[in-house]
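**Student:** structure for this input, please:
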Amino acid sequence: MACKDVTPKKKETIKAKQETMVKDTVAASKPLRKTTPLHLLADTTFVRLADYSEDFYYDLRYATTNNFLKSKVYDCPECYTRVKTAKALLKANEELMEKGFKIKFFDCYRPNSVQYKMWEIVPNPQYVANPVKGSIHNKGGAVDITLATLEGRELDMGTDFDFFGKRAYHDNYDLPQEILENRKLLKETMEAHGFWSIRTEWWHYNLSAATNDKIANFKWECTD
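**Tutor:** Predicted coordinates:
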């Protein structure tokens, strides 16, 4: 679906709202880098997943132009979540590894300022959450993921990440059995560890316990 151009007046309004949101957002405490065990941290603290496990794969699309926006909106690829989200992901991944698979991330925590960047490119709530209200990605409680084998081969999920069409719907059963089984494995495992899915995107999962968390806007440091 084509998106209408944003008028100068609307751009000014978006910019003003962005400035207000950045001021009003409640930033999390400074992310910690593998110095404190997760169980000693507050559940709302943000952590870098790679500091707590080497057993994940990453293909963080919004740090590249290989995404539906056709634009790079992150300065560098990192995957941060709240502690409670990280705990649930670690448990889900541990279960999956016993079956021969690992979680692969396309997107994790997303600063609210990045949500505004995305909205300026595609101001359509069908594809991008309105940054004024925010996304659960902005709360550190949502992840976009797929599954890969222990050797790194992605499982066939029927579409690429951010494919907006019926083929990506969870309730579309008109697909090869292998694809349905792969989606089922991902969905059932994530739901068993406190996540819920949305009907139209097989890759998107929200942690139920993060729904009421505050929107955050901290930005990680790029070390390379």
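
**Student:** hey, let's count contacts and neighbours off CA atoms from now on
**Tutor:** OK.

**Student:** hmm, Ser71 is touching Lys117, no?
**Tutor:** No. Look at Ser71 against Lys117 with C-alpha atoms under 8 Å: they stay out of range, at 9.8 Å.

**Student:** neighbour count winner among those two?
**Tutor:** A count of neighbours by other C-alpha atoms under 10 Å puts Lys117 above the other of Ser71 and Lys117, at 19 against 16.

**Student:** hang on, Ser197 is in a helix, isn't it?
**Tutor:** No. The assignment for Ser197 is strand, going by DSSP: H, G, I helix; E, B strand; the rest coil, so no helix is present there.

**Student:** so who does the residue lying closest to it once chain neighbours are set aside touch?
**Tutor:** Nearest residue to Ser197, sequence neighbours excluded (C-alpha to C-alpha, 6 or more residues apart in numbering): Tyr205, at 4.8 Å. Each residue near Tyr205 by C-alpha atoms under 8 Å, 6 or more residues apart in numbering is listed here: Ala142, Val143, Asp144, Ile145, Met190, Phe195, Trp196, Ser197, Ile198.

**Student:** to check against the first, give me the structure of this:
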Amino acid sequence: MAVKNARTRLTGVIASLSAVLAVAVALPAPAHADYPKAPAGFVALKDVAPSVIQEMRYPTVHNFVGEEIDGYDESLCILTSPAARALAAAQRTFRARGYALKVYDCYRPQRAVDHFVSWAEDLADDGMKREFYPRVDKSDLFTDGYIAEKSGHSRGSTVDLTLVKLPAVPTRPYVPGENLVPCYASAAERFPDNSIDMGTGYDCFDTLAHTLDPRIVGTQHANRLLLKDTLENLGFVNLAEEWWHFTYAAEPYPSTYFDFPVARSSLSHSCPPYGGLTP
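**Tutor:** Here you go, the predicted structure:
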């Protein structure tokens, strides 16, 4: 009798578990609130224009914050498909002239922007000041427009970039703790980026970084115009305060700020190379 009762209880437990499992299988898996996916219109730039050089700064410690930025799970440029294809066209144009595009930042999740805001509010954290904002008081970063609660990068059609003379020489690795040099110092003095001389380094919080600043003359001015004019002819608009900052004018999400992580797994699909070529 005891054995029979045990078997009956075991059968009941198995039936209950089966019912629970059946319900669990029937329900859709909940989406992870912290890891949303990108819409179908986003692509990895490597899939569209693989010859564009990628030196993504925010997954590294070599940026104005001095630490890896939230939301950059991979060193990967993600853009909306129209912006990526326009960059592929620009890359073909520049390569014909002996240059290559190099991107520093592309799509930027909202959590990264929040990281910037949190950093800017901590006035004691100024470890990277000497390189990126030597002449700006950190308390003025918001009022001067260098830091904001929203960024066009989060809409997916804005990119920070420069030009590299071909054949490209790799940029040497940044060494944490190395002596920092102001971003507006001469190209021979500041961090040895492999780009052509644009008059300042990338993410330079200084009026000298304004694209048409009258103090930037000669070759530096010509280099900025080469980048600006070529990209504007292909549908991009430059931000006047940053020579490296361009937005594809016909952006598909002009008022949506996304927060999916920068990672291949965020993308719903891959896109074949532009026109079957290797731009």
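
**Student:** in PyMOL, how would I select the buried members of the contacts of Tyr205 of the first structure?
**Tutor:** This is the PyMOL syntax for the buried subset of these, where burial follows 16 or more other C-alpha atoms under 10 Å:
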select buried, resi 142+143+144+145+190+195+196+197
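
**Student:** aligned partner of Leu225 of the second structure in the first structure?
**Tutor:** Aligned counterpart of Leu225 of the second structure in the first structure: Lys184 (TM-score structural alignment).

**Student:** now do the same for the residue nearest to Ser197 of the first structure: its match in the second structure.
**Tutor:** Using TM-score structural alignment, Tyr205 of the first structure pairs with Phe246 in the second structure.

**Student:** how about its match, secondary structure?
**Tutor:** strand.

**Student:** return the distance of it relative to Leu10 of the second structure.
**Tutor:** Phe246 of the second structure is 67 Å from Leu10 of the second structure, where distance means C-alpha to C-alpha, to the nearest Å.

**Student:** and the helices in the stretch 1-150 of the second structure?
**Tutor:** Assigned by DSSP state H, counting those that start in this stretch, the helices in the stretch 1-150 of the second structure fall at 2-26, 45-48, 81-96, 110-121, 129-132.

**Student:** in the first structure, what range does the helix or strand following the last one match?
**Tutor:** Spelled out, that is helix 129-132 of the second structure. Counting by DSSP states H and E, the next helix or strand C-terminal to helix 129-132 of the second structure is strand 158-165. Counting by TM-score structural alignment, strand 158-165 of the second structure pairs with residues 142-149 of the first structure.

**Student:** what about the matching stretch, how far off from the second structure?
**Tutor:** With mean C-alpha distance after the TM-score superposition for the first structure, stretch 142-149 of the first structure departs from the second structure by a mean of 0.5 Å once superposed.

**Student:** check contacts around Phe161 of the first structure.
**Tutor:** Phe106, Trp203 are the contacts of Phe161 of the first structure under C-alpha under 8 Å, 6+ apart.

**Student:** any idea what it aligns with in the second structure?
**Tutor:** Per TM-score structural alignment, Phe161 of the first structure is aligned with Tyr202.
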